[in-house]
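*Asks:* Here is the input, now give the coordinates:
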Amino acid sequence: MARVVCLHGVGQQFSGERELHGSWFPALTDGLTRAEAPALAADDVTCAFYGDLFRPRGRTLAARDAPLDAGDVGAGFETELLLALWAEAARTDRAVVSPDARTLARAPRSVQRALNALDNSRFFAGLAPRALIHDLKQVRAYLCDPAVREAVQRRVAAAVTDDTRVLVGHSLGSVVAYEALCAHPEWPVRSLVTLGSPLGIRTLVFERLRTGEGAGPGRWPGRVAHWTNISDEGDAVAPTKDLRPLFGERVVNHLVHNGARAHDATRYLNTPEAGRAVSDGCHLA
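*Replies:* Below you'll find the model as predicted:
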């Protein structure tokens, strides 16, 4: 059974567990090689998949169907997350016009301006506005809809076995992994590896974390002995690169360079930092 369980982020609704394994496992293998760590077999690694929970059901097209646009970005959480991404992208990318205080008043026009600005970003290159809007809605669904959250967590629980020693969470998957470990201190998982994590977005993510009865955000996740957090300076989804102020001094944080694809899961996985963290976790007693 798998010693490493990988958890994906948003935008995977058209993928699947085998397809993800086909790209993630080779990247992780390269990371292990860069770290001069022992190789893992293909069946040592599995991808817990829940992207299909966000895939719209098939239907008959209506005459006036149109793609998502700025008007489909929900007020509240979705708009606030979009504006936070804009602010972080502008901080790290000169091609992105910086928002001002007036823009961040969350008026309808600011949503369109944010989408226009992010269209010029290296980080969001190639991501159509409708895809970005879908991603915003997936994050909101997980953090704000208890039924979606429970369904995702059931998929993770089904993938973890007595042999599992490492959880690797990319993007929203890092939030899923953290909450799963808090909910299951009985699991034998000894190492958490978070890649491009939004866990440090205080109001929108951190303060919404579900960590168990009587425990607030920032609780140490389960029986984990080691937590390694890896981020790229230009990764707008992970604006907080150092998670220690929120989760404690035991979190080990690394900055890596992923080039133009700062948030790409495979570019994180093939780093020596990721390879070393996964290997160390697999060999913990």
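
*Asks:* When you work out contacts or count neighbours from here on, use the C-alpha atoms and nothing else.
*Replies:* OK.

*Asks:* Which element, helix or strand, includes R57?
*Replies:* Assigned by DSSP states H and E, R57 belongs to no helix or strand.

*Asks:* need the helices for the stretch 51-200 of the chain, in chain order.
*Replies:* 77-92, 108-118, 129-144, 146-159, 172-183 (DSSP state H, counting those that start in this stretch).

*Asks:* need the contact list for G248.
*Replies:* Neighbour list for G248: G218, W220 [criterion: CA atoms under 8 Å, 6 or more residues apart in numbering].

*Asks:* Pick the most buried one from the helices of the stretch 51-200 of the chain.
*Replies:* Neighbour counts (mean count of other CA atoms under 10 Å) averaged over each of the helices of the stretch 51-200 of the chain peak at helix 172-183, with a mean of 23.

*Asks:* compare with the first, here's sequence two:
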Amino acid sequence: MARVVVVHGIGQEYLGRRSLRDPIAAALADGVALAVEAGDVSGPAPEPSAVDVAFYGDVFRAPGTKGEPPAPRSAADLTDPYEQALLEAWAAGVAAEPAGPGSVPTKAPTPRTLQRAMNMLLRSPCLPGPVAERFLLGVLRQVRRYFTDDAVRARAAAAVGARIGPETTVLVGHSLGSVVAYETLCDHPEWPVRTLVTLGSPLGMPSLVFDRLRPAPAAGRGHWPGGLERWTNLADRHDVVASVKELARLFGPRHPGPLPAGSPAAAGAHRPALRDVPVDNGWKVHDLLRHLTARETGTAIGEGLVAR
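*Replies:* The predicted structure is shown next:
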């Protein structure tokens, strides 16, 4: 089993674990190598064999003509309230307008307002290049299905569990994959994972994501996964998917007070904490590979690899 497991984001249903692993492993090694060269961390960059991918994209691939109906052909055809709210929340981020508490519109959106929101997103730097409107509509559906379909959620979690082994100490989650990684880690405090790295994460988005997490937040604070010792959250400032860039105020450390004497974390060099780090991904603000090649990401992963 690998020392580092990466959980991909949405829109990967036509790929697979092996087709994703090689470019992800190479990009991750490049990022750690930059951090090593800069003196941020010690030790060599991980070999490709030390990196694996937890692939869950196939849960969204329709089996031929069966399964869910095809995604709408245009934003004006959206009828699901969750998908409508998510589209408008992302568009509000592009317009640099506050999404407001809950990011859910107070009035029913009209086909015209939904299409306007879609057009704003299609012109934003958040997307990985020219994309079809129907692709983005499919992305909305994938996020909605994860949060409303227990079978989809369970299969995604199982994909992560299948790649975690006794040597896995670092878990990396990108986009929706950060939600999958976080929730699965919360369910398995017995895992050896001690470092979580989230990239372009929507975990802090109110109502649509944060308030739907499992376990549910309490008094406005998210659960700290048992066994976790360090968590670094990285986001480009233009990334509308990561609408809340700073997660430290939402997810407290496991021990808010002094650490108990003799605890594993107390014996280490630091106390459990969440660190928010900005990253510049150029015009591909949400791209996984650009996140991984960043020195800041390499530092976060490298710290997890060298920690005892």
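
*Asks:* what's the closest of the helices of the stretch 51-200 of structure 1 to R202 of structure 1?
*Replies:* helix 77-92 (11.0 Å; CA to CA).

*Asks:* Translate A242 of structure 2 into the numbering of structure 1.
*Replies:* Counting by TM-score structural alignment, A242 of structure 2 corresponds to A238 in structure 1.

*Asks:* give me the number of residues near that match?
*Replies:* By the criterion of other CA atoms under 10 Å, A238 of structure 1 has 23 neighbours.

*Asks:* so who does it touch?
*Replies:* S171, G196, S197, P198, L199, G200, I201, S231, D232.

*Asks:* and the last one, how many residues sit next to it?
*Replies:* Right, D232 of structure 1. Neighbour tally, D232 of structure 1, other CA under 10 Å: 24.

*Asks:* any idea how far M1 of structure 1 is from it?
*Replies:* 31 Å (CA to CA, to the nearest Å).

*Asks:* Kindly report the same for the third one.
*Replies:* Going from S197 of structure 1 to M1 of structure 1 by CA to CA gives 26 Å.

*Asks:* what about those two, which has more around it?
*Replies:* S197 (28 against 13).

*Asks:* Map the more buried one onto structure 2.
*Replies:* S197 of structure 1 maps onto S201 in structure 2, by TM-score structural alignment.

*Asks:* so how far is S110 of structure 1 from A84 of structure 1?
*Replies:* If you go by CA to CA, the gap between A84 of structure 1 and S110 of structure 1 works out to 12 Å.

*Asks:* didn't L167 of structure 1 look like it was pressed against A2?
*Replies:* No: checked against CA atoms under 8 Å, the pair L167 of structure 1 and A2 is beyond contact range at 10.5 Å.

*Asks:* Reformat the contacts of A238 of structure 1 as TSV; add distance to S23 of structure 1.
*Replies:* Below are the contacts of A238 of structure 1 laid out as TSV (distance: CA to CA, whole Å):
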residue	distance to S23 of structure 1
S171	16
G196	17
S197	20
P198	22
L199	24
G200	27
I201	28
S231	19
D232	20
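
*Asks:* What about those, which are in strands?
*Replies:* S231, D232 (DSSP state E).

*Asks:* nearest to R223 of structure 1, of the contacts of A238 of structure 1?
*Replies:* Nearest to R223 of structure 1 among the contacts of A238 of structure 1, with distances taken as CA to CA, is L199, at 18.9 Å.

*Asks:* so who does the closest one touch?
*Replies:* S174, V175, V205, F206, A238, T240, L243.

*Asks:* Please identify which of the residues you listed is nearest to F124 of structure 1.
*Replies:* For those, the nearest to F124 of structure 1 is A238 (13.6 Å; CA to CA).

*Asks:* From G9 of structure 1, how far out is that closest one?
*Replies:* Taking CA to CA as the measure, A238 of structure 1 falls 12 Å from G9 of structure 1.

*Asks:* Sounds good, over and out.
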